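Asker: quick one: sequence and predicted model below, then my questions.
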Amino acid sequence: MADTSIEWATKVWNPSTGCDRVSPGCHKCYALTMARRLKAMGSAKYQVDGDPRTSGPGFGLTLHPDTLTTPHGWHQPERIFVNSMSDLFHARVPLEFVQRVFETAAATPQHTYMVLTKRARRLSRVASRLEWPENLWIGVSVESADYLDRVDDLRAVDQAAVRFVSAEPLLGPLDGLDLSWIDWLIAGGESGPGARPLALEWVRDLIARCDRWGTAPFVKQLGAAWAKQHGADSKGGDWSYWPADLRVREYPLGAEAVTR
């Protein structure tokens, strides 16, 4: 529960921690690596190990009900990334716990909550059993065209005030991506050692699709592989190095472009 360097958020809040890899976008999961480090440092929230085939040391799915009231203590409006170290719609997160997270969001309307999941099918199945506050945005991660069905599941969640797609790490072109009824799209390359490369044409195609559908585009970073080639910062997040047409960071609901 702290300030964050994530370009589109100002705080992270982790009412649960831990996860399991489900698709190629999880292959170099930063949270799994961080959990291993935090376990070694003795952090109490990261002492449960996950299945070594899909998770790892300190990254077993764990609920933290004692943190559910944390956002009440943040008095200035924040953009809060919910579960940067987990997935709220993981199969082992009880629906009752998800409901309590949504209740916290409803009780703190000064904040904007961004929930991002790869478990889009479960999201679509339980959406009608949740009370959706206006300040909670829901998104799905889509790393390649093989997972475009997640966007279809997201589109079915018509209770949400804002729906968004995170194309990060973008591992290939998203040919066939339909952004109808999608409010926001984040695009980004992979960070960390051995990062898989991002082609700028993939990002340009996403920006064009956003323009076609009236979706706000937010180019987060071009990734470590691109940054290494161009002498940029380690994640490729400093847009002063980018081609001018990629320097776009907008928020939904008519927000102005944001320069970092």
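Answerer: Alright, I've got the coordinates. Given the structure is predicted, the values throughout are model-derived calculations rather than measurements.

Asker: contacts and neighbour counts: CA atoms only from here.
Answerer: Fine.

Asker: tell me the centre residue of the protein?
Answerer: When CA atoms, centre = their mean is applied to the chain, the residue found nearest the centroid is L116 (4.3 Å).

Asker: that one contacts V142, correct?
Answerer: No. Using CA atoms under 8 Å, L116 is not in contact with V142; the gap is 10.5 Å.

Asker: quick check: neighbours shared by those two?
Answerer: Common neighbours of L116 and V142 (criterion: CA atoms under 8 Å, 6 or more residues apart in numbering): S166.

Asker: circling back: the residue nearest to the centre of the chain belongs to a strand, doesn't it?
Answerer: Yes. Read with DSSP: H, G, I helix; E, B strand; the rest coil, L116 is one of the residues of a strand.

Asker: list the contacts of it.
Answerer: Contacts of L116 were listed using CA under 8 Å, 6+ apart, and they are 81-83, 87-88, 138-141, 166.

Asker: which one of those residues is nearest S23?
Answerer: Nearest to S23 out of these is S141 (CA to CA; 10.3 Å).

Asker: most widely separated two among the contacts of L116?
Answerer: Taking CA to CA, no two of those sit farther apart than L88 and S166, at 15.5 Å.

Asker: out of those two, which sits in the busier spot?
Answerer: L88 (28 against 21; other CA atoms under 10 Å).

Asker: mind checking how far the more buried one is from Q76?
Answerer: Taking CA to CA, to the nearest Å as the criterion, L88 is separated from Q76 by 24 Å.

Asker: equivalent analysis for E103, please.
Answerer: According to CA to CA, E103 and Q76 sit 19 Å apart.

Asker: who has more neighbours, these two?
Answerer: E103 (16 against 7).

Asker: which of the residues in the helix or strand harbouring the more buried one are buried?
Answerer: E103 is part of helix 95-107, with elements assigned from DSSP states H and E. Residues of helix 95-107 classed as buried: 95, 97-98, 100-106 (neighbour count, 16 or more other CA atoms under 10 Å).

Asker: for comparison:
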Amino acid sequence: MAESNIEWTDVSWNPTTGCTHYSSSKNGGNECLNCYAETLTKRLKAMGQDRYKMGFDVVVEHEDALKEPYSWKSPTTVFVNSMSDLFHRDISDNFLRKVFKVMNETPQHTYQILTKRHTRFEKLPDDLIWSENIWMGVSCGTQYSTRRIPALVKSKAKHKFLSIEPFIQEISEIDLTGIDWVIVGGESGNNSYEREKNEKGEDKFQVIDGKVVYTNVLDDNGNKIIEKVIRPMKEEWVRIIKDKCENQNVPFFFKQWGKTKNNPNPNDPTLNKEHRYYAKAGCQLDGKLFLANPTIKNDSIPKINIFGDEFYVMDEFEELNSIWELKSYLPLMNKELYSQLKDNIKKNGLNDPILYMITSEGKKLVIEGHTRLKACIELNKKNIPVKEIKEDFKNLDDIKLWMVKHQFQRRNLSSIEKIQLAYLSKDTIEATAKMNLSKGGKNTEVTDHVDTNAEIAKIAGVGRTTVIRYSSVLDKGSKAIIDKLNKGEISISSAYNSVKNTPEKTIKPKIKVEREPTDIKHYMSIDVATEHLNSGFIEGIVILKNKEQINLMNNIQKSKFGVIIVD
């Protein structure tokens, strides 16, 4: 048994190894072109793994592997033959009987079998027992390969599924009658390169730190020679299958986009390895997860309701719940510091409590201590200290601002670190300010730019000018300057002077810009205008007879005014 990285199973069990390509360009699309089992077999063989010493092209039956499932203590979902095809022509009927006997005699486990060789269904021994714990599936990543589906439906298997992976061609016509589950995923392997051969015609390689490193051939320009290219999966193809599943009431599992460039959302949070549902290239579709999996007892995705919106739960621990939107808001700790934190908690326990708030539904939402919570979960700590925070949070942005401000109380930070931390709240501050303005204007949409520098300066405990200079460096400075600034190697003033004194590459002609009425704030209520005057958001209130007079203000104003029209 080996723990599996495949999202829809727990472990893989390989009673046989080795395979040969079955799908090719001649029969509707080469699904076997970038076979991960072939690549991994070569790597394992190079590392001296005895089970793979015959290579990929030789199918081997492993009698010793048949006893493994009997030793597994907990009920397990098992992918059978991730490194081979159980229905390959070179696997004997007698060995198939032995594999099925193991599955029949271990009903506590759920077995998933996947094949491209659908024609062998009709030739299987009649005495094979398809017990309830066996799920049978066929791979079909092209329209042509859907011809495998009828043979699956007619088989004696109690449960049947499709793996549309690698999804390399559009499938517009597909009937899911008799199918109990559909998995979709893009081609996700790494690009393969033509490799340098030794005198025996075998790939040249070195084993470095237990990993096989191949020698790649370079062309005349010093570039790697591409032998195989990962084929993209298109968004519209995925939607066709998803809609088919919904129309025919078939559970739909969206595994991943294959390559990051295939993902229509560059901000997909599941691209981050720290995300609970991380998948190569991400696995969200329209901002949602589709992970239906009837082969496990509970495939529900835990969610939590916060201020009327639902969020996916990242961690569940002793009634605590965390969400990605807060867990990732502050910079994630690097591996070295995290390792030190974990060692400290292991030796001394957790001293600072995990802070949480109570949601309207009575759930405990973590608002501070996400990294420490992760360490406690990994260390299997029990009864960790926690503390409820009773703040009048109105929305998620309020929590984010609180998180940033709280960091200044917990940590000894330099001025640059304070500004960097406070600067994370720039968008949040602007969103909150616009929301408050909108409420003041009776839900009128606010499109004006909101000056956040003063609020950032207040949070960081520095002058507004310092924040403006920091922002200028981020906007105009070179990567080298910004890196030095963020590492604390140069001061904000030095970085700003460097940027300010850098000559422009092109001299832009001076253009007279007429004032737009964006600095004029139009209020419907004198009370709201007075409140904003007292808070310093505006510097004065002007009462005009009609809207036309605003144009006169635009030509002469030098400060921010609030305007009330009295008709």
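Answerer: Cool, got the structure. It should be emphasised that the depicted structure is a prediction, and the values quoted were computed from it without experimental measurement.

Asker: superposing both, give me the TM-score.
Answerer: Remark: TM-score between the superposed chains equals 0.89 [TM-score structural alignment, normalised by the length of the first structure]; 249 aligned residues with a CA RMSD of 2.2 Å.

Asker: coming back round to it: what residues does the helix holding E103 of the first structure touch?
Answerer: With CA under 8 Å, 6+ apart as the test, helix 95-107 of the first structure has contacts from 15, 68-69, 71-72, 88-89, 111-113, 126, 130-136.

Asker: now a ChimeraX select for only the buried ones of these.
Answerer: Here is the ChimeraX selection string for the buried members of the contacts of helix 95-107 of the first structure, based on 16+ other CA under 10 Å:
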select :15,68,69,71,88,89,111,112,113,132,133,135,136
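
Asker: tell me which of the contacts of helix 95-107 of the first structure fall in helices.
Answerer: Those of the contacts of helix 95-107 of the first structure mapping onto helices are V126, per DSSP state H.

Asker: tally of neighbours for R410 of the second structure?
Answerer: Applying other CA under 10 Å, we find 9 other residues in the vicinity of R410 of the second structure.

Asker: same deal with K228 of the first structure?
Answerer: K228 of the first structure has 13 nearby residues by other CA under 10 Å.

Asker: dump the residue contacts of it.
Answerer: Applying CA under 8 Å, 6+ apart to K228 of the first structure gives the contacts S234.

Asker: mind listing what's buried in the helix or strand containing it?
Answerer: Element membership of K228 of the first structure [criterion: DSSP H and E] is helix 224-230. Buried positions in helix 224-230 of the first structure, judged by neighbour count with 16+ other CA under 10 Å: 224-227.

Asker: quick one, strands of the stretch 51-200 of the second structure?
Answerer: Along the stretch 51-200 of the second structure, the segments classed as strands by DSSP state E, counting those that start in this stretch run 60-61, 77-80, 110-115, 134-139, 159-164, 181-185, 192-193.

Asker: typed the wrong thing, it's the stretch 251-400 of the second structure
Answerer: For the stretch 251-400 of the second structure, strands defined by DSSP E, counting those that start in this stretch occupy the ranges 252-256, 303-306, 309-317, 320-323, 354-358, 364-368, 386-388.

Asker: could I get the ones you listed as a markdown table with distance to R231 of the second structure?
Answerer: Shown next, in a markdown table, are the strands of the stretch 251-400 of the second structure (distance: least, CA to CA, whole Å):
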| stretch | distance to R231 of the second structure |
| --- | --- |
| strand 252-256 | 14 |
| strand 303-306 | 34 |
| strand 309-317 | 31 |
| strand 320-323 | 34 |
| strand 354-358 | 45 |
| strand 364-368 | 41 |
| strand 386-388 | 49 |
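
Asker: nearest to Q407 of the second structure, out of those strands?
Answerer: Closest to Q407 of the second structure of those, according to CA to CA: strand 364-368, at 9.0 Å.

Asker: ok, and what's touching that closest one?
Answerer: With contact meaning CA under 8 Å, 6+ apart, strand 364-368 of the second structure is reached by 319-323, 326, 354-359, 399, 403.

Asker: residues in the first structure aligned with that strand?
Answerer: Mapping strand 364-368 of the second structure onto the first structure (TM-score structural alignment) gives no aligned residues.

Asker: next, the angle from that strand to strand 354-358.
Answerer: On the basis of axes from the mean of the first three to the mean of the last three CA atoms, to 10 degrees, strand 364-368 of the second structure is oriented at 130 degrees to strand 354-358.

Asker: against which helices or strands is the helix or strand encompassing A457 of the second structure packed?
Answerer: Per DSSP H and E: A457 of the second structure is located in helix 453-460. Secondary-structure packing of helix 453-460 of the second structure (3 or more CA pairs under 8 Å, 6 or more residues apart in numbering; DSSP states H and E): helix 415-423, helix 464-476.

Asker: the first structure: matching residues for the last one?
Answerer: Pointing back at helix 464-476 of the second structure there. Counting by TM-score structural alignment, helix 464-476 of the second structure falls onto no part of the first structure.

Asker: now the first one
Answerer: Helix 415-423 of the second structure lines up with nothing in the first structure when matched by TM-score structural alignment.

Asker: how far does that helix sit from its chain's centre?
Answerer: Relative to the centre of its chain, helix 415-423 of the second structure is centred 27 Å away, using CA atoms, centre = their mean, to the nearest Å.

Asker: what helices and strands are in contact with it?
Answerer: Here helix 415-423 of the second structure touches helix 396-410, helix 453-460, helix 479-486, going by 3+ CA pairs under 8 Å, 6+ apart.

Asker: quick one: the next helix or strand after that helix to helix 453-460, angle?
Answerer: Counting by DSSP H and E, the next helix or strand C-terminal to helix 415-423 of the second structure is helix 426-440. Angle of helix 426-440 of the second structure versus helix 453-460, following the same axes, to 10 degrees, is 120 degrees.

Asker: alright, that wraps it up for me.
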